[in-house]
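Asker: below are the sequence and a predicted model for it; my questions follow.
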Amino acid sequence: MSQLPAIGLGTWQNTDPEDCVNSVKAALEMGYRHIDTAQFYGNETEVGEGIAVADVPRDEVFVATKVHAEKFGLAHEEVIEGLEVSLDRLGLDYLDMLYVHWPVGNYDPTETIPAFDELVDSDLINHVGLSNFSVELLDEARDELESDLFAHQVEMHPLLQQDELLADAQAHDQYLVAYSPLARGNVFDVPEIQDISEKHGISEAQVSLAWLLSKDNVRVIPKASSDDHIRDNFHATDVSLDTDDVERINNIDRTERFVEREGAPWLQ
């Protein structure tokens, strides 16, 4: 399995043009090598500008975006055309990974998935990703996919631990990429997280990220725009939680999801 950097910069809601460019540049020059965006975020142009002005070679940066049913559609030709638009906005010749953002709208595995294989064959994308799928939908997609499925991206944090999807990713030797890994800031108020933060003298954010990264095949893409938060998140890769810390978070008896949309698989 090719390597996906442990931590990436999430850019959802980073829509102020100057802030977006600066945060991407700052993250890359700080050491990040994975940048995640999406057509739906409305910031691909600014993300591309941040990559361009950073003092980091393009071939050292793993760049991912997502095609969306409500932007260009997910029929075969719509995926191809949507990728071309995203590349133009990003100012790139290829993507390291393209995701299906949500399996909704006109998503049809027999139509949508072969377009991804075509893009791989054309060297326009290196890897195929899916986002917000169920295990059943992942199996359907894998049946249609000639390329290897590289990653599945989902909301994942101590309050939504995604055991079934993690087991699926590990069984198929693919990455599970955790978005909203800080539960939109709600991990800061979880007593177990607070206690472990105080125990190690680290931030609650670092506790949550380190817990996720303690799991095989998991990668994280926390959103941040300020230099301080970008730096704090990045140094979660230096944190080693002990077995008791990990088990205490594993045993949190509370489940909350913070990202919902009509048609999501878990609502079916």
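Answerer: Right, received. Where do you want to start?

Asker: contacts, neighbours, all on C-alpha from now
Answerer: Noted.

Asker: tell me which stretches of this structure form helices.
Answerer: Counting by DSSP state H, the chain has helices at residues 17-30, 44-53, 76-90, 109-121, 135-144, 163-171, 191-200, 204-213, 227-234, 243-250.

Asker: among those helices, which is the most enclosed?
Answerer: Among those, ranked by average contacts under mean count of other C-alpha atoms under 10 Å, first place goes to helix 204-213 (a mean of 24).

Asker: mind giving me the packing neighbours of it?
Answerer: Counting contacts by 3 or more C-alpha pairs under 8 Å, 6 or more residues apart in numbering; DSSP states H and E, helix 204-213 is packed against helix 191-200, strand 218-220, helix 227-234.

Asker: quick check: angle from that helix to helix 243-250?
Answerer: 90 degrees (axes from the mean of the first three to the mean of the last three C-alpha atoms, to 10 degrees).

Asker: how far does helix 204-213 sit from its chain's centre?
Answerer: Distance of helix 204-213 from the chain centroid (C-alpha atoms, centre = their mean, to the nearest Å) equals 15 Å.

Asker: same check, this time on stretch 232-246
Answerer: Distance, centroid of stretch 232-246 to centroid of chain: 19 Å (C-alpha atoms, centre = their mean).

Asker: ok, which of the helices and strands packed on helix 204-213 comes nearest Ile80?
Answerer: Nearest to Ile80, of all the helices and strands packed on helix 204-213, is strand 218-220, at 26.9 Å by C-alpha to C-alpha.

Asker: how about residues contacting the closest one?
Answerer: 4-8, 166, 175-179, 181, 209, 212-213 (C-alpha atoms under 8 Å, 6 or more residues apart in numbering).

Asker: in addition, the following structure is provided for comparison:
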Amino acid sequence: METIGTQGVAIPRLGFGTFRMPGADARPAVESAIALGYRHIDTAAMYENEAAVGAAIAASGIAREAFFVTTKVWHDQLAPDALARAFDASLRRLGLDHVDLYMVHWPARGMDMAATLEAMTALREKGLTRAIGVCNFNLPMTRRAVEEIGAPIACLQVEYHPFLTQAPMLAYLRGKGIPLTAYAPLAQGRAADDPTLAALGRRRGASAAQMAIAWLLDQPGVAVIPKAARPESQQANLDALGIRLDERDRAAIAALPKDQRFVRPPFAPEWDAA
């Protein structure tokens, strides 16, 4: 598995997302994914499946060092004391002595960003997380975290798929040597039904969903964390690693609408802020 080096860690470019796999339902899916070869596992306190993820990792019998485990703190726990308690609870549920990446799941209005990131950096300095990152920050927030606060941001995780551009963010991150992890890479299932992606896939015996993942993996500095409960879908996503796009593929996907954002909670930041 190809990895992306950042802040002293190596992030596998294709990971396994566990959003909307609550409770014990997540364990067999994670066990299946591990058996197929996934080692980058993405969870969050809000997903309510950290215990199941940890149990699947433990049951695998594979050395802890082989895994890259990400979890996240929810936006109502960003004050330093609350964040420390939330992290301890996540670690306890996972049954691990450290995670590889700890992330702010969503920014909160009025948050003290410097205090939050300082608290996360302290966890890193103690060896409890190997790296820290942020999810769902817009460009001004990301710029402030990196340039003004000077936090050692190892990764930004945002919605990214063939129907939504992240060009300005990618340009900024690449200039700073920070990777982007794409969540909802199949646009919450919409990519699987897209006729353009399906037509491109037919040329090479691939599905529309595989073409969407391959398009993301075709971009430098981008990691992808599709969710898939069924082993067949998990394997299909892994098989996308072997697809090499050509200029015809890239041109056709570039022509798709790029303004389709599907994750819009009421607490989201202003995405178009420059």
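Answerer: That came through, no problem. Just so we're clear, the structure is a prediction, and the values are computed from it rather than from any experiment.

Asker: need the helices of the first structure in a markdown table with distance to Met156 of the first structure, can you?
Answerer: Listed next are those as a markdown table, based on distance: least, C-alpha to C-alpha, whole Å:
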| stretch | distance to Met156 of the first structure |
| --- | --- |
| helix 17-30 | 22 |
| helix 44-53 | 23 |
| helix 76-90 | 26 |
| helix 109-121 | 24 |
| helix 135-144 | 15 |
| helix 163-171 | 10 |
| helix 191-200 | 15 |
| helix 204-213 | 8 |
| helix 227-234 | 16 |
| helix 243-250 | 12 |
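
Asker: aligned to Ala38 of the first structure, what sits in the second structure?
Answerer: In the second structure, the residue matched to Ala38 of the first structure (TM-score structural alignment) is Ala44.

Asker: quick one, what contacts its match?
Answerer: Glu50, Thr70, Thr71, Lys72, Val73, His105.

Asker: from Leu101 of the second structure, how far out is the second one?
Answerer: Which is Thr70 of the second structure. For Thr70 of the second structure, the distance to Leu101 of the second structure equals 5 Å [C-alpha to C-alpha, to the nearest Å].

Asker: can you tell me how far His114 of the first structure is from Val128 of the first structure?
Answerer: Let me fix one detail, which is that residue 114 of the first structure is Pro and not His. Counting by C-alpha to C-alpha, the gap from Pro114 of the first structure to Val128 of the first structure is 11 Å.

Asker: related to what we said a few turns ago, tell me which of the contacts of Ala44 of the second structure is nearest to Lys258 of the second structure?
Answerer: Proximity of the contacts of Ala44 of the second structure to Lys258 of the second structure (C-alpha to C-alpha) peaks at His105, which lies at 23.6 Å.

Asker: give the contact list for that closest one.
Answerer: Ala44, Lys72, Val73, Trp74, His75, Val134, Cys135, Asn136.

Asker: what do you get if the cut-off is 6 Å, keeping everything else the same?
Answerer: Lys72, Val73, Trp74, Cys135 (C-alpha atoms under 6 Å, 6 or more residues apart in numbering).

Asker: circling back to that earlier point, among the contacts of strand 218-220 of the first structure, which pair sits farthest apart?
Answerer: Gly8 and Leu166 (18.5 Å).

Asker: give me the most central residue, the second structure.
Answerer: Thr181 (4.3 Å; C-alpha atoms, centre = their mean).

Asker: look up how far His76 of the first structure lies from the counterpart of that one in the first structure.
Answerer: By TM-score structural alignment, Thr181 of the second structure lines up with Val177 in the first structure. From Val177 of the first structure over to His76 of the first structure the distance is 25 Å, taken as C-alpha to C-alpha.

Asker: got it, and Asn233 of the first structure?
Answerer: Asn233 of the first structure is 37 Å from His76 of the first structure, by C-alpha to C-alpha.

Asker: and the closest residue to Ser180 of the first structure other than its chain neighbours, what does it touch?
Answerer: With sequence-adjacent residues excluded and distances taken as C-alpha to C-alpha, 6 or more residues apart in numbering, Ser180 of the first structure is closest to Glu155, at 5.6 Å. Contacts for Glu155 of the first structure (C-alpha under 6 Å, 6+ apart) come out as Ala178, Tyr179, Ser180.

Asker: Val47 of the first structure -> the second structure?
Answerer: That one, Val47 of the first structure, aligns with Val53 by TM-score structural alignment.

Asker: ignore the last one, Trp102 of the first structure
Answerer: In the second structure, Trp102 of the first structure lands on Trp106 (TM-score structural alignment).

Asker: for Asp123 of the first structure, same thing?
Answerer: Using TM-score structural alignment, Asp123 of the first structure sits opposite Gly127 in the second structure.

Asker: coming back round to it: for Leu137 of the first structure, find the nearest of the helices and strands packed on helix 204-213 of the first structure.
Answerer: strand 218-220 (19.7 Å).

Asker: name the residue most distant from the centre of the second structure?
Answerer: Farthest-from-centroid check, the second structure (C-alpha atoms, centre = their mean): Arg203, 29.1 Å.

Asker: how much space separates it from Thr196 of the second structure?
Answerer: 11 Å.

Asker: what's the answer for Phe16 of the second structure, then?
Answerer: Taking C-alpha to C-alpha, one finds Phe16 of the second structure at 25 Å from Thr196 of the second structure.

Asker: Ala79 of the second structure matches what in the first structure?
Answerer: By TM-score structural alignment, Ala79 of the second structure lines up with Ala75.
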